[in-house]
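>>> any chance you can model this:
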Amino acid sequence: MYATSLGEDAELRPLEPWHAEEFLAHLDRGREYIGQHIPFGTRETDVDSARELLTMFAHRRAEDAGGLHGIWYRGRLVGGVLFRTFDAVQGTAEAGCWLEPAAVGRGLVTRGVRVLLGWAFDERGIHRVEWRASSANTPSINVARRLGMRRDGVLRGNNLYRGARQDLEVWSLLAPEWRAARTEAAAKDSGSPR
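Reported below is the predicted structural model:
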């Protein structure tokens, strides 16, 4: 199995079906926090249902249609990032995240999604990656901003969650924008003029 360092004693790894017990324990620690804005993990209440979700995403990865990656901090699973959808033929994907409260504020999600974006744009030739978040989910929207995404618009009253209508913001990043930002960052790091 491979792992990608996220710095500061954190790493990104694929979440596999054999992680079901660890994944369930993580969800149990963060269930209320994670579920504030998204239903991720709400149906996974025992090891079998946790394994079923991880197996579904393992199949998606095998079919080149998505993928689920865990974020481990100091050896403990604390959250993750994913491609909810991934369409290499169309060149589009939708990324997302979740995190338990103990890991908030460390930049783990932003760094983890950057790894996924780099792979999608540079290795797989994806043209557009979307990020969707409830307008009330300020931390998620802040991740989109830090990643250099642009807000495409707001789908007013689009999402029914926990009996209430939410506005859903759609953010995106295009491959040319990703490459331009990387070039600009490299120029700043080297101290060379633009």
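
>>> going forward, measure contacts between C-alpha atoms and count neighbours the same way
Noted.

>>> just the strands in the chain please.
4-7, 10-14, 67-73, 76-87, 92-99, 128-134, 150-161, 164-174 (DSSP state E).

>>> buried residues of the last one, list them for me.
Across strand 164-174, burial judged by 16 or more other CA atoms under 10 Å covers 166-174.

>>> what do you get for stretch 170-187?
In stretch 170-187, counting by 16+ other CA under 10 Å, buried: 170-175, 178.

>>> likewise stretch 11-26?
So, applying 16+ other CA under 10 Å, buried residues of stretch 11-26: 11-17, 19-20, 22-26.

>>> list the contacts of residue 77.
22-23, 26, 70-71 (CA atoms under 8 Å, 6 or more residues apart in numbering).

>>> one more, please, to line up against the first structure:
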Amino acid sequence: MYAKSLGDDGAELRPLETWHAEEFLAHLDRGRDFITRYIPFGANATEVDSAREILKRYADLRGADSGSLHGLWLDGTLVGGVLFRIFDTANGVCEIGCWLEPAATGRGLVTRACRVLIDWAVDDRGMHRVEWHAASRNTASLKAAERLGFTREGVQRESSLWRGVRQDVEIWAVLARDWQAARVHSDH
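Below you'll find the model as predicted:
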């Protein structure tokens, strides 16, 4: 499979597949409290079999062309990832998301990886709209969406229940034409 360099700092974007279950679990264990502050991603992966189940679910989504999971490695260590939680080719709409363990924050890994995936979704797969959903309190995620050029479209008030707390979820999006125009302007 592919390994795409994300720069000179040893960062790579690769598929995150079922055979990565042990590495995925070790990564989640290192960052579990941080990763699951606002989202349940990986919360149920407490041993290798349950970690493998998450990876298998995304492998099945990839096989159905309706989602995918990609890992972020830094100097050979899995430190986070990006995903297409939804990939609806019939409507040309997808939702991208991300997660990191604490040691990987502040390096621009998510921004760099998301650019690669959004370029592919828009240019190669013809996606018309890419969405970003994040809890309103998750300022790091909201700042990433803003850095990527997404537009805040609204808030779903108290739409997500996590750890017994109702959270507002912000919806951000970028349209293909805006994504492509921003790239043209950044090339000059």
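
>>> can you show me which of the contacts of residue 77 of the first structure carry over to the second structure?
Here is what carries over to the second structure from the contacts of residue 77 of the first structure, by both residues aligned by TM-score structural alignment, their matches' CA atoms under 8 Å: 22-23, 26, 70-71.

>>> so stretch 113-128 of the first structure matches what in the second structure?
Using TM-score structural alignment, stretch 113-128 of the first structure corresponds to residues 114-129 of the second structure.

>>> the closest residue to residue 92 of the first structure other than its chain neighbours: neighbour count?
Among residues not flanking residue 92 of the first structure along the chain, residue 128 sits closest, at 4.9 Å (CA to CA, 6 or more residues apart in numbering). Other residues within reach of residue 128 of the first structure by the criterion other CA atoms under 10 Å amount to 20.

>>> wait, residue 174 of the second structure sits on residue 150?
Yes: the pair residue 174 of the second structure / residue 150 is scored as a contact, 4.8 Å apart, by CA atoms under 8 Å.

>>> dump the contacts of residue 77 of the first structure to JSON lines, plus distance to residue 35 of the first structure.
As requested, the contacts of residue 77 of the first structure are exported to JSON lines (distance: CA to CA, whole Å):
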{"residue": "22", "distance to residue 35 of the first structure": "18"}
{"residue": "23", "distance to residue 35 of the first structure": "15"}
{"residue": "26", "distance to residue 35 of the first structure": "13"}
{"residue": "70", "distance to residue 35 of the first structure": "17"}
{"residue": "71", "distance to residue 35 of the first structure": "18"}
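
>>> name the nearest of these relative to residue 88 of the first structure.
Among the contacts of residue 77 of the first structure, residue 70 lies closest to residue 88 of the first structure (CA to CA), at 22.1 Å.

>>> quick one: contacts for that closest one?
Counting by CA under 8 Å, 6+ apart, residue 70 of the first structure has contacts 12-15, 77-81.

>>> across to the second structure, which of these hold up?
Shared with the second structure, among the contacts of residue 70 of the first structure: 12-15, 77-81 (both residues aligned by TM-score structural alignment, their matches' CA under 8 Å).

>>> OK, contacts around the nearest residue to residue 24 of the first structure once chain neighbours are set aside?
Nearest residue to residue 24 of the first structure, sequence neighbours excluded (CA to CA, 6+ apart): residue 50, at 6.0 Å. By CA under 8 Å, 6+ apart, the residues touching residue 50 of the first structure are 20-21, 23-24, 44.
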